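>>> Fold the following and give me the result.
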Amino acid sequence: YMDFGWFSARLDDLANFIPARICGLLIPVSSFLLGRGFSSSFRIMLRDHKKHASPNSGIPEAAMAGALGIRLGGDAWYGGILHKRPFMGETKREIAADMINSALVICIISSFLLMAIGIIISCR
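Modelled structure (predicted):
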């Protein structure tokens, strides 16, 4: 099982290499379009993405933390075992339920931006 799990995890890393980086660019742009600014999201992404155990997951997670002005990540429980993990982002605001909607709007705008880019490229 270990060899099979390792291979599938590396294949997942490879398959998501480019999408994670595209997402890491679209989140700051979406944040800018919403009036939240570009620089915080982009700066936090560049600074903190390597704190994540995954080579890809940290990129959009850190970008979203910067866009929302919060810290994401930290310690997590898996199978009853505490895993110590670093935070990404900075605490500029306390986490609140309305941030779920803000994050969702950023994701939707990012998706529309990617779709628009795809349409433009396909029309050439």
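>>> switch to C-alpha atoms for all contacts and neighbour counts from now on
Noted.
>>> Which strands or helices does the helix ranked longest in the chain pack on?
Secondary structure of the chain read by DSSP state H shows that its longest helix is helix 98-122. Judged by 3 or more Cα pairs under 8 Å, 6 or more residues apart in numbering; DSSP states H and E, helix 98-122 is in contact with helix 17-33, helix 58-68.
>>> Another for comparison:
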Amino acid sequence: MPLRLAVTAAGLITGFAADTLFGDPRRAHPVALFGTASAAVERRLWADSKPRGAVYAALCAGAATGLGLVAQAATRRRPFARFALTAASTWVVLGGRGLAAEGQEMARLLEAGDVPAARARLSHLCARDATELDSAELTRAATESIAENTSDAVVAPLLWGAVAGIPGLLGYRALNTLDAMVGYRSPRHRNFGWAAARADDVVNLLPSRAGAVLTAACAPLAGGWARASWKAWRRDGARHPSPNAGQVEAAFAGALDLRLGGTNSYGGEVERRGTLGDGRAPEPADLRRAVRLSRAVGVGALAVAAVVAR
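Okay, here's the model as predicted:
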């Protein structure tokens, strides 16, 4: 096996372990710094224009990817440095521990009946308007967000790191962050954020489907059913308006015997989604099962990434 590929696999595994043990860096998180810099660029470049938005996305994501390319080139003959930078990059782009912690906290608040606190906390998981959501809708929103973010924050970066090394890790995370910042169909970002949203859709096409397959494979580890997960994914994955989010959300719904989907509001924009799964409406305890499934899928994605990198 070529040394550089073994180094990449080792870096991915070490970075995953760091995220599992320590979570996100507490100070000067590189993703937060990227977001701050991208927001400053947006203030200078914004116009209600798809071409201007495409330039914005290319500049911001290109800068992150270029930084990765420089790091990759600089460590071409320095395997330990390549390993260390791959591990550090993996650590900062993954969000598995943080996602699990948010899911557990939402479960705790909802089990305690603290709906106002749960409404405020939901913003840590997604941009959905929680002002009028009751306990049942908050539980659904959190369960769907855990499923979607398992793909976005764990499966996809690991797979991109496996196939493209440090540039893949940094470039993917940059695009995903831009999508979270400007990819929503608000009046301000409907045109300007179009390129970032479409680019994020493209880079997640394969990872989201890999995440759905891994969800079905890991379903028994969360007390679920692989066959039901596979069935729900194949039947319902395309009902979601996103080409990617519905894949893993449907797989989670089938795995946990839940019914997801419905009507959501984002910044005044109402989005109607199809029904995902045949089960019952999720309850707060199901959030803990979703977290267990998310963690199992993350480990499965790491195993796949390590094999691909080899």
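>>> How close are the two chains, by TM-score?
The TM-score (TM-score structural alignment, normalised by the length of the first structure) is 0.87; 122 aligned residues with a Cα RMSD of 1.7 Å.
>>> most tightly surrounded among the helices and strands packed on helix 98-122 of the first structure?
Comparing those by mean neighbour count (mean count of other Cα atoms under 10 Å), helix 58-68 comes out on top with a mean of 28.
>>> Now do the same contact list for the counterpart of residue 271 of the second structure in the first structure.
Matched by TM-score structural alignment, residue 271 of the second structure corresponds to residue 83 in the first structure. Residues in contact with residue 83 of the first structure (Cα atoms under 8 Å, 6 or more residues apart in numbering) are 75, 76, 77.
>>> wait, the first one sits on residue 81?
This means residue 75 of the first structure. No. Using Cα atoms under 8 Å, residue 75 of the first structure is not in contact with residue 81; the gap is 10.3 Å.
>>> So those two - more neighbours on which side?
When neighbours are counted by other Cα atoms under 10 Å, residue 75 of the first structure and residue 81 differ, and residue 75 comes out ahead with 12 against 8.
>>> check contacts around the more buried one.
82, 83, 84, 85, 86.
>>> re earlier: relative to helix 58-68, how tilted is the longest helix of the first structure?
For helix 98-122 of the first structure against helix 58-68, the angle by axes from the mean of the first three to the mean of the last three Cα atoms, to 10 degrees is 120 degrees.
>>> Show the contacting residues for the counterpart of residue 28 of the first structure in the second structure.
Counting by TM-score structural alignment, residue 28 of the first structure lines up with residue 216 in the second structure. Residue 216 of the second structure is in contact with 225, 226, 227, 228, 229, 230, 251, 252, 255, counting by Cα under 8 Å, 6+ apart.
>>> quick one, what contacts the residue nearest to residue 216 of the second structure when sequence neighbours are not counted?
Spatial nearest neighbour of residue 216 of the second structure, excluding adjacent residues (Cα to Cα, 6 or more residues apart in numbering): residue 226 at 4.5 Å. By Cα under 8 Å, 6+ apart, residue 226 of the second structure lies in contact with 215, 216, 217, 218, 219, 220, 255.
>>> all strands for the second structure, in order.
Using DSSP state E, the strands of the second structure run over 263-266, 269-272.
>>> would you turn those strands into TSV with distance to residue 298 of the second structure?
Output for the strands of the second structure, formatted as TSV (distance: least, Cα to Cα, whole Å):
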stretch	distance to residue 298 of the second structure
strand 263-266	27
strand 269-272	29
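>>> how about those, which one is nearest residue 291 of the second structure?
With Cα to Cα, the closest approach to residue 291 of the second structure among those belongs to strand 263-266: 21.9 Å.
>>> So for that closest one, what gets flagged as buried?
Under the neighbour-count criterion of 16 or more other Cα atoms under 10 Å, strand 263-266 of the second structure has residue 264 buried.
>>> Which contacts among the contacts of residue 83 of the first structure does the second structure share?
Counting by both residues aligned by TM-score structural alignment, their matches' Cα atoms under 8 Å, the contacts of residue 83 of the first structure that remain in contact in the second structure are 75, 76, 77.
>>> ok now stretch 85-97 of the first structure, how far from the chain's centre?
Using Cα atoms, centre = their mean, to the nearest Å, the distance from the centre of stretch 85-97 of the first structure to the centre of the chain it belongs to is 13 Å.
>>> which residues make contact with that stretch from outside it?
Residues outside stretch 85-97 of the first structure that contact it (Cα under 8 Å, 6+ apart): 44, 48-49, 51-52, 61-62, 65-66, 69-76.
>>> Just the buried residues of that stretch, please?
Neighbour counts over stretch 85-97 of the first structure (16+ other Cα under 10 Å) mark 87, 88, 89, 90 as buried.
>>> Farthest pair within those?
Farthest pair in the buried residues of stretch 85-97 of the first structure, by Cα to Cα: 87 and 90, 8.4 Å.
>>> How about the contacts made by the residue sitting nearest the centre point of the first structure?
In the first structure, the centroid-proximal residue (Cα atoms, centre = their mean) is residue 60; its distance is 1.4 Å. Contacts of residue 60 of the first structure were listed using Cα under 8 Å, 6+ apart, and they are 20, 21, 23, 24, 27, 45, 49.
>>> swap the cut-off to 7 Å and go again
Counting by Cα atoms under 7 Å, 6 or more residues apart in numbering, residue 60 of the first structure touches 20, 23, 24.
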